[in-house]
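Engineer: what would the 3D arrangement of this be:
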Amino acid sequence: MKNYQEEQEDDELFEHHRMVVDPKQQLLRIDKFLMDRLPNVTRNRVQKAIDDEFIKVNERPVKSNYKVRPGDVITIALPEPPRDTDIQPEDIPLDILFEDDDLLIVNKPAGMVVHPAYNNWTGTLVNALVHHFQNLPTMPENEGRPGLVHRIDKDTSGLLVVAKTELAMQGLAKQFFDHSIERTYYALAWGEPQAETGTINVNLGRSLKDRRVTAPFPEGDMGRRAVTHYKVLKNLRYVSLIQCNLETGRTHQIRAHMSYIGHPLFNDATYGGDKVLKGTRFSKYKSFVENCFKLLPRQALHAKSLGFKHPRSGDWLQFNTDLPEDFTTVLEKWEHYVQYN
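Structural biologist: I've put the predicted structure just below:
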């Protein structure tokens, strides 16, 4: 029931394991072979690594049903270098909106990475969580990410639910898997969508050209099912304030979907929103936009509300948070600009 995918920060791969198959080894599927030899790894995780071509035999990619043979050289290379995976507790303040014995709701600021990964081993939400809370549970496929059942991007602000008990972990994971959790985001996007409301139902997956980017696959032949429902809250001529509700939870889903329909998020460098896409080319307007970029130095995306059934009581819990200051400042500037220009 994995509901998030770790962002790749670099295209370089680092060798973690190299093994030579024993001369007496009988023919055996490579996924089963590796499960017996790698600690704390699941079959799904091995198969995903094979699909992503992180695992090679004799320097060539293989399929999960490949049967290892005596003398085969198997290498496992990953985007992050090998390191000690122990999480260091750090006394980082947390903005906790709600807490009980089973879970807590955190309002994450933009700029904070959710969990340790390549180039971001410290200063993450998880480093803070293990300092403030003891014995947080971990999902089977998410070693090193205690308490997490979902994630939001580093430069996206807003709400996250964290599990404090195994019961909460399992109950929340099932709700994410069933797509029954209510997740509302506010986004500032370039342009004005023709339809005031709509649904983007386009498969998303890792780009074939750049693993750090999520790409659309409209033919449905690749990627995974991804559904975003949107509603235009305010048209501001050159940009729009848009409410997005996630039915699924793919990596960069809103950012990739909005870019796909021609409305990248404001100042989203990864998906082309960090330049003037709508409006005039006059220097005054260009200076205005560049000033807004400086005030909001990230993609304009905020996880505004979160609703779910409490995993123990079954009661519906609903949480909401205000837009952060950088977002509201830029939104107000756009409202003023279109009113007087």
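Engineer: going forward, measure contacts between C-alpha atoms and count neighbours the same way
Structural biologist: OK.
Engineer: for the stretch 151-300 of the chain, which segments count as helices?
Structural biologist: Assigned by DSSP state H, counting those that start in this stretch, the stretch 151-300 of the chain shows helices spanning 166-177, 253-260, 283-295.
Engineer: and the shortest one, what does it pack onto?
Structural biologist: It refers to helix 253-260. Counting contacts by 3 or more Cα pairs under 8 Å, 6 or more residues apart in numbering; DSSP states H and E, helix 253-260 packs against strand 214-217, strand 227-236.
Engineer: so that helix versus strand 227-236, what angle?
Structural biologist: 70 degrees (axes from the mean of the first three to the mean of the last three Cα atoms, to 10 degrees).
Engineer: contacts for helix 253-260?
Structural biologist: Residues from elsewhere that reach helix 253-260 (Cα atoms under 8 Å, 6 or more residues apart in numbering): 189, 200, 202, 204, 214-216, 226, 228, 244, 246, 264-265, 268, 271-272.
Engineer: let's see this one next, to set against the first:
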Amino acid sequence: MANNTVSTKHNLQVLYEDNHIIVINKRSGDIVQGDKTGDKPLSEVVKEYIKDKYNKPGNVYLGVVHRLDRPTTGIVLFAKTSKALPRLNKMFAGKEAKKTYWALVKNQPPKTADKLVHYLKRNPKQNKSYARSKEVPDSKKAILSYSLLKKLTSYYLLEIALETGRHHQIRSQLTAIGCPIKGDLKYGFDRSNPDGSISLHSRRLQLIHPVSKIELDIVAPVPEEKLWQVAEQG
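Structural biologist: Below is the predicted model:
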């Protein structure tokens, strides 16, 4: 598994890089693409890093393959070439890339492992998705599997594998089983994390390289916050 993190002067944690792709360990608060806030997106920071590292003249090509919610941390993959981007998009659309997440929750889940199936209905005004047990108009089917990895003093570490990629899916589905993610006020946790993050981390990405066809297995170290460090040990 690749987890040789390289920190850069651009304050990036680069987990993997070659001619065609680059994988970043995103910090909480970073936005992957520009939005109405006008804050500088991670994609622009990565472009600057590439431009500086390789002394590239003109514009730098960078394709956004997938996103993470702003308060979450972990793996974000970008395409560095126009050859890699459509192949990666096809892989992600066909669920050929396996993404694994870690979440810290305060309440013990109903089962040590389970597959959750809900129908998510999005409320754009609230920027929130609601999980229903049965299909309702304009809802989308959402499927994930979770397992309990570890019990900490006051929290539980869950590992989550997504079968679908819906808006706020993990946050919404875990709340539906009584396990809101630590710090996630929007989805029912009782208090925020000091840094504004939620304790949801994109931990691992497994895929076949879009050009070289080698198997990639990339792991993102957890944030430096104490509880995360305890969760990662052993």
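Engineer: what's the TM-score once they're superposed?
Structural biologist: Remark: TM-score between the superposed chains equals 0.83 [TM-score structural alignment, normalised by the length of structure 2]; 214 aligned residues with a Cα RMSD of 2.2 Å.
Engineer: about what we covered before: any quick PyMOL command for the buried ones out of the contacts of helix 253-260 of structure 1?
Structural biologist: The PyMOL command for the buried members of the contacts of helix 253-260 of structure 1 (criterion: 16 or more other Cα atoms under 10 Å) is given here:
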select buried, resi 189+202+204+214+215+216+226+228+244+246+264+265+268+271
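Engineer: so of the contacts of helix 253-260 of structure 1, which two are at opposite extremes in space?
Structural biologist: Pairwise distances across the contacts of helix 253-260 of structure 1 peak at 21.6 Å for 246 and 272 (criterion: Cα to Cα).
Engineer: looking at the helices of the stretch 151-300 of structure 1, which is buried most?
Structural biologist: helix 253-260 (a mean of 22; mean count of other Cα atoms under 10 Å).
Engineer: what span of structure 2 is it aligned with?
Structural biologist: Mapped onto structure 2 using TM-score structural alignment, helix 253-260 of structure 1 spans residues 169-176.
Engineer: mean per-residue distance, the matching stretch versus structure 1.
Structural biologist: On superposition with structure 1, the mean distance recorded for stretch 169-176 of structure 2 (mean Cα distance after the TM-score superposition for structure 1) is 0.8 Å.
Engineer: wait, isn't residue 177 of structure 2 in contact with residue 111?
Structural biologist: No. Applying Cα atoms under 8 Å as the test, residue 177 of structure 2 and residue 111 come out as separate, 9.9 Å apart.
Engineer: pick out whichever of those two has more residues nearby.
Structural biologist: residue 177 (15 against 11; other Cα atoms under 10 Å).
Engineer: ranking the helices and strands packed on helix 253-260 of structure 1 by burial, who's on top?
Structural biologist: Taking mean count of other Cα under 10 Å, strand 214-217 is the most buried of these, at a mean of 22.
Engineer: so which of the helices and strands packed on helix 253-260 of structure 1 gets nearest residue 327 of structure 1?
Structural biologist: Per Cα to Cα, nearest to residue 327 of structure 1 of those: strand 227-236, 14.3 Å.
Engineer: mean deviation of the closest one from structure 2?
Structural biologist: Once fitted to structure 2, strand 227-236 of structure 1 is off its aligned match by 1.3 Å on average (mean Cα distance after the TM-score superposition for structure 1).
Engineer: trace residue 133 of structure 2 over to structure 1, please.
Structural biologist: Residue 133 of structure 2 maps onto residue 218 in structure 1, by TM-score structural alignment.
Engineer: so what's its match closest to, chain neighbours aside?
Structural biologist: Residue nearest to residue 218 of structure 1 in three dimensions, not counting chain neighbours: residue 202, with 5.2 Å by Cα to Cα, 6 or more residues apart in numbering.
Engineer: list the contacts of that neighbour.
Structural biologist: 216-218, 220, 225-227, 257.
Engineer: just these now: which is nearest residue 146 of structure 1?
Structural biologist: So of the contacts of residue 202 of structure 1, ranked by how close each gets to residue 146 of structure 1 (Cα to Cα), first place is residue 226, at 25.8 Å.
Engineer: okay, now residue 76 of structure 2: neighbour count?
Structural biologist: Counted by other Cα under 10 Å, the residues lying close to residue 76 of structure 2 total 23.
Engineer: excluding sequence neighbours, find me the nearest residue to it.
Structural biologist: residue 24 (5.2 Å).
Engineer: mind listing what that neighbour touches?
Structural biologist: Each residue near residue 24 of structure 2 by Cα under 8 Å, 6+ apart is listed here: 12-16, 74-77.
Engineer: one more time with 7 Å, if that's ok
Structural biologist: By Cα atoms under 7 Å, 6 or more residues apart in numbering, the residues touching residue 24 of structure 2 are 12-15, 75-77.
Engineer: and those residues as CSV, adding distance to residue 40 of structure 2?
Structural biologist: Formatted as CSV, the contacts of residue 24 of structure 2 follow (distance: Cα to Cα, whole Å):
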residue, distance to residue 40 of structure 2
12, 14
13, 17
14, 18
15, 21
75, 18
76, 16
77, 18
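Engineer: restricted to strands, list those residues.
Structural biologist: Applying DSSP state E to the contacts of residue 24 of structure 2, the entries found in strands are 13-15, 75-77.
Engineer: I'd like these as JSON lines, with distance to residue 67 of structure 2 appended.
Structural biologist: Compiled in JSON lines, those are given as follows (distance: Cα to Cα, whole Å):
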{"residue": "13", "distance to residue 67 of structure 2": "16"}
{"residue": "14", "distance to residue 67 of structure 2": "16"}
{"residue": "15", "distance to residue 67 of structure 2": "16"}
{"residue": "75", "distance to residue 67 of structure 2": "9"}
{"residue": "76", "distance to residue 67 of structure 2": "7"}
{"residue": "77", "distance to residue 67 of structure 2": "9"}
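Engineer: for these, work out which two are farthest apart.
Structural biologist: 13 and 77, at 12.1 Å, using Cα to Cα across these.
Engineer: what ranges do the strands span in structure 2?
Structural biologist: Using DSSP E, strands in structure 2 cover 6-7, 13-17, 21-26, 63-64, 73-79, 98-105, 113-123, 128-132, 140-151, 156-162, 200-208, 215-219.
Engineer: residue range for the second one in structure 1?
Structural biologist: Meaning strand 13-17 of structure 2. Going by TM-score structural alignment, strand 13-17 of structure 2 sits over residues 95-99 in structure 1.
Engineer: starting at the chain centroid, how far to the matching stretch?
Structural biologist: 21 Å (Cα atoms, centre = their mean, to the nearest Å).
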